[in-house]
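> Test case, fold it:
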Amino acid sequence: MKPARVLVGVSFLAIAGLVLPACGGAGSGADFGSAEGEPIKIAVIGTLESPDLSQPNSRIGAEAAAKAINANGGVNGRPIEVVSCNDKGDPNTAAKCAREMVGQDVVASIGSVTRNSDQAIPIFAAADIASIGNYPATSADRTDPSSFPLGGGITNEYTGAGYSVVKYGGAEKVSLISHSAATAQAAMGYLEKGVKAAGGEVVNEVRIDLGSADSSAQVAKAVGNGAQGVVTALPSADMGQVTRSLASTGANLEHATDSFSAQPTLLESLGAAAEGMILSGDTPSATDTSVDYIKQFNDEMNAFDESSTRDSAGLMSWTATYLLADVLEGLDTIDAASVLKAMGKIENKDLFWLTGFSTTAPVSPAAPRIFNSTIFVNEWKDGKIILLDGPVALPAAALQ
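Next comes the predicted model:
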């Protein structure tokens, strides 16, 4: 089914004014539009650029939303100002970034995508600064009381990939492929729970070495034992390498993975090898402009930086900025502590792709900061990400 076309419920913005015409050029990050009051600073820190992970859209999405909000008068006349810091994939730099943001009196951290949240979030928490829309990849993301992810991250996406290869791909016998590092054990568990929740059977568990140039031997094992589908939980580069190896076997297995690892630029580079891949993600496709709010997202991204790519990281950060704006509009005093308190009281919020979002009811005791049990199931087809179904509520037992 198509995702609900929910428009943002922010009373201080006229909905008709939110969709901006596309224009060229990159923004400077300090466009206050018609808002003239004291700027409200929000932070975007994360791995914006590094050799093995780059997520610049976590900043660009927030900047695009802030520009549109400011053009419509800001928050009660006050503009939103985005300040950012690239942790370069380094935990020490992440901690330094967080301390710098605290020193700039930001009221919240938005859309962080990093493996170093365990270093950054405690620093924010000590200053009563909420992390909103962060990708929940670490313990701090999933357990710290100041953390408010909008999706389930790897828990939902990996579980959803296992679930989707059976339910939407029709594969009853499934191979799981992850890496050989110790952290892969949890990933394998999520994949397996998803497969079994959909009524499938795991017939192979395969591990590859991270950065391996040749996974043909492991892939040969994955296509054995009557496997009809494979599910991968791998970093992007390794997932791409395995996808090519799978295609070279000619086995034509259904392949599902998480949307975070399978960004459009990677899928395009894989060509025919990626055709038909099922993608389990926290968000719907960021490029399907037939959906009202996705068109709005693309228009506002164009207005800020027409050259930017469109992906789930940008959509998540953009959504989180609008959610924060909605929270800010209802506060008598705008400061970090007030935002943190208000974030903990959100109930049944509908916002763009979020439906019934509440921060008072976690999905699982094991992950008390995960509030969303849904995924969007997409498919890579003819060079585009198309929606198969969503939002899909994953079985509660699979997320425990």
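> Please make it C-alpha for all contacts and neighbour counts, starting now.
Fine.
> for residue 334, helix, strand, or coil?
Following DSSP: H, G, I helix; E, B strand; the rest coil, residue 334 is assigned to coil.
> For it, which non-adjacent residue is closest in space?
residue 328 (6.6 Å; Cα to Cα, 6 or more residues apart in numbering).
> What is the burial count for that neighbour?
22 (other Cα atoms under 10 Å).
> buried stuff in whatever helix or strand it lives in?
Secondary structure from DSSP states H and E places residue 328 in helix 312-329. Of the residues in helix 312-329, 312-329 count as buried by neighbour count, 16 or more other Cα atoms under 10 Å.
> Following up with a second sequence; could you model it the same way so I can compare the two?
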Amino acid sequence: MTGTRRTRLFLPVRNRPDRSTVRGTRPRARSVALSAGALAACASLAVGCGVVPGTTGGSGDDPVTVMTWAPEQTAATNEPGMPAMAKAYARWVNSQGGINGRRLNVLTCNEKNDTVAAAKCAQRAVDEGAVAVVGSYSQHGRSYLSPLEAAGIPYIGGYGLTDDEFTSPLSFPVNGGQPALLAGLGEQLAKSCGPVVLVRPDSVVGDTMPVLLDAGLRTGPHATSTDELAAEDATQYEEQTRKALRQATADPARKGCVVPSLGDRTDTFMDSFRRAREDYPGVRTAGVLGSIDQSLIDRSGGTYDGTYVTGWYPEENDKRWNTMNKVIRKHAFGDNRIDPADPGVQTTWIAYTVLKAVVEELGDGEVSARTVRRTLDQGMKVTTGGLTPPLSWPFDDLVAPGGFARLVNANVTFQVVRKGRLVAARKGFVSVLKTLENATS
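Coordinates of the predicted model:
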């Protein structure tokens, strides 16, 4: 199937439906029982089993319980740094007396890149009285949002992989997710590359990537990219590499670009690409943060020099990350799962910044799922030290591109790899709101 673009109507990223349901319908929230291990854990927690969902914040000195989940030790994309960052954040604020005197209690869960595991994580958040799920990663939006919506628990700062994160009234995204990254990358490449070849997973999430990338490419002379498919858990990419290089050199008058958007598998793809590239010296590479980051570049031995990269936030060495980096050094205790350059870690930091601002806004009042959600719905503005524009999600006044009703931050950053370092290719943020509107029209 590689090399052939599928004919399809555009839909924003959507997780795969249950086989037992008609395509396009939303399954009802399922009740997932606590495992024996979780039951045992409840006995040792000051808050947890038996409480009304989302009420652990209470008032006064009661702790504030939240959850962060992400896949770990799976065959596909993993984000172990996100729950690890959440724990480090909690240690930091608790060392300073908590938030308004309230201790922050962070629960973590391995989402396993699995619909059932994602639902179990969400149900555990409900059962243990979490007031929010914060800074988490999952491809299975409907699986985890159904239990959260049934309990009224807000989802703050997800990774932006599925359309549910940009449509659910309980979702409060802090970035433009995958849609903004791919649309922005298309804009970045529109005037810089000849033929553009996208190598991406053969999955429902992957199916939306060409549409978003092409929307950005159309801001220049391009019409579309060429689409190369690969298994989500592939272990070698020789065939895709050869085809991508041939297609990227189809126009000898212009330098083509190959765009691997394979998450954790990008490094594996680049091993094949590096060997085959000798016969195609003019071909450049490009990608989005999450598939290409500084730690990957450090291991590559120069493979990525000249690579165009689109991100959500300022580059890693920007001084606006200083506070986060200090917290990691002092409170992560050398946890090597936390990479400050990882956009998942950065998103978790920003999501907890939002949570902290909300709890401070509530003062000595009740901190619950209901009050957290209500505070955000009423249009509270959260500043993040310049890492994003001011964030606000007024329930009655959301203006966003069609299909992404909850998208409030359509800004991206353009970066490039020079001498082994990711640096700004263009100062400041670039809004891709208009491009996303064109993609969804």
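> what span of the second structure lines up against the helix holding residue 328 of the first structure?
Aligned using TM-score structural alignment, helix 312-329 of the first structure spans residues 343-360 in the second structure.
> Check the mean deviation of that stretch from the first structure.
Following superposition, stretch 343-360 of the second structure is found to deviate from the first structure by 1.0 Å on average (mean Cα distance after the TM-score superposition for the first structure).
> now that stretch: how far from the chain's centre is it?
Here the centre of stretch 343-360 of the second structure is set off from its chain's centre by 13 Å, with Cα atoms, centre = their mean, to the nearest Å.
> And stretch 358-369 of the second structure, by the same measure?
On Cα atoms, centre = their mean, the centre of stretch 358-369 of the second structure falls 26 Å from that of its chain.
> can you check stretch 202-215 of the second structure too?
Per Cα atoms, centre = their mean, the centroid offset for stretch 202-215 of the second structure relative to its chain is 15 Å.
> same question, stretch 218-227 of the first structure
With Cα atoms, centre = their mean, you get 30 Å for stretch 218-227 of the first structure.
> For that stretch, which outside residues touch it?
Contacts with stretch 218-227 of the first structure, where a contact means Cα atoms under 8 Å, 6 or more residues apart in numbering, come from 171, 173-177, 203-208, 230, 242, 245-246, 249, 251, 253.
> buried stuff in that stretch?
Here stretch 218-227 of the first structure shows 218, 219, 222, 223, 227 as buried, counting by 16+ other Cα under 10 Å.
> Could you do stretch 219-227 of the second structure as well?
For stretch 219-227 of the second structure, a neighbour-count test (16+ other Cα under 10 Å) marks 219, 220, 222, 224, 225, 226, 227 as buried.
> against the first structure, where does stretch 166-176 of the second structure fall?
The aligned range for stretch 166-176 of the second structure is 142-152, by TM-score structural alignment.
> Centre of the chain to that stretch, how far?
Worked out by Cα atoms, centre = their mean, stretch 142-152 of the first structure lies 12 Å from the chain centre.
> so how far is the first residue of that stretch from its last?
9 Å (Cα to Cα, to the nearest Å).
> okay, now the aligned partner of residue 262 of the first structure in the second structure: neighbour count?
Alignment note (TM-score structural alignment): residue 262 of the first structure maps to residue 292 of the second structure. Residue 292 of the second structure has 27 neighbours, counted by other Cα under 10 Å.
> so residue 292 of the second structure makes contact with residue 311?
No. Using Cα atoms under 8 Å, residue 292 of the second structure is not in contact with residue 311; the gap is 9.7 Å.
> circling back: would you mind listing the buried residues in the helix or strand just after the helix holding residue 328 of the first structure?
Per DSSP H and E, the first helix or strand lying C-terminal to helix 312-329 of the first structure is helix 336-343. Across helix 336-343 of the first structure, burial judged by 16+ other Cα under 10 Å covers 336, 337, 338, 339, 340, 342, 343.
> give the contact list for the counterpart of residue 72 of the second structure in the first structure.
When the first structure is aligned by TM-score structural alignment, residue 72 of the second structure is paired with residue 48. Shown in contact with residue 48 of the first structure (Cα under 8 Å, 6+ apart): 54, 55, 56, 57, 58, 59, 85, 86, 87, 88, 113.
> Narrow these to those in strands?
When DSSP state E is applied, those are split such that 85, 86 fall in strands.
> and in the second structure, which of the contacts of residue 48 of the first structure remain?
Retained contacts for the contacts of residue 48 of the first structure in the second structure, judged by both residues aligned by TM-score structural alignment, their matches' Cα atoms under 8 Å, are 54, 55, 56, 86, 87, 88.
> sorry, back to before: before we move on, which element is the match of residue 262 of the first structure in?
Residue 292 of the second structure is part of no helix or strand when elements are defined by DSSP H and E.
> What residues does it make contact with?
Neighbours of residue 292 of the second structure in contact, by Cα under 8 Å, 6+ apart: 263, 266, 309.
> Compare these and tell me which has the most neighbours.
residue 309 (29 neighbours).
> Tell me the residue in the first structure aligned with that residue.
Residue 309 of the second structure maps onto residue 279 in the first structure, by TM-score structural alignment.
> got it, and residue 146 of the second structure?
So, by TM-score structural alignment, residue 146 of the second structure is matched to residue 122.
> gap between its match and residue 93 of the first structure?
From residue 122 of the first structure to residue 93 of the first structure the distance is 14 Å (Cα to Cα).
> Same question for residue 134 of the first structure.
Distance of residue 134 of the first structure to residue 93 of the first structure, computed by Cα to Cα: 17 Å.
> Same check on residue 123 of the first structure?
13 Å.
> how much space is there between residue 56 of the first structure and residue 63 of the first structure?
11 Å.
> what about these two, which has more around it?
Each of residue 56 of the first structure and residue 63 has its neighbours counted (other Cα under 10 Å); residue 63 has more, 31 against 18.
> how about the more buried one, secondary structure?
Assigned state for residue 63 of the first structure: helix (three-state reduction, three-state DSSP).
> how about it, what's its match in the second structure?
The alignment partner of residue 63 of the first structure in the second structure, by TM-score structural alignment, is residue 87.
> which residues touch its match?
By Cα under 8 Å, 6+ apart, residue 87 of the second structure lies in contact with 106, 332.
> Next one: it from residue 314 of the second structure, what distance?
23 Å.
> likewise residue 270 of the second structure?
In terms of Cα to Cα, residue 270 of the second structure sits 25 Å off from residue 314 of the second structure.
> And residue 300 of the second structure, by the same measure?
22 Å.
> ends of stretch 109-118 of the first structure, how far apart?
14 Å.
> next one: stretch 245-260 of the second structure
Start-to-end, stretch 245-260 of the second structure (Cα to Cα) is 12 Å.
> Check the secondary structure at the aligned partner of residue 227 of the second structure in the first structure for me.
Using TM-score structural alignment, the partner of residue 227 of the second structure in the first structure is residue 206. Classification of residue 206 of the first structure by three-state DSSP places it in strand.
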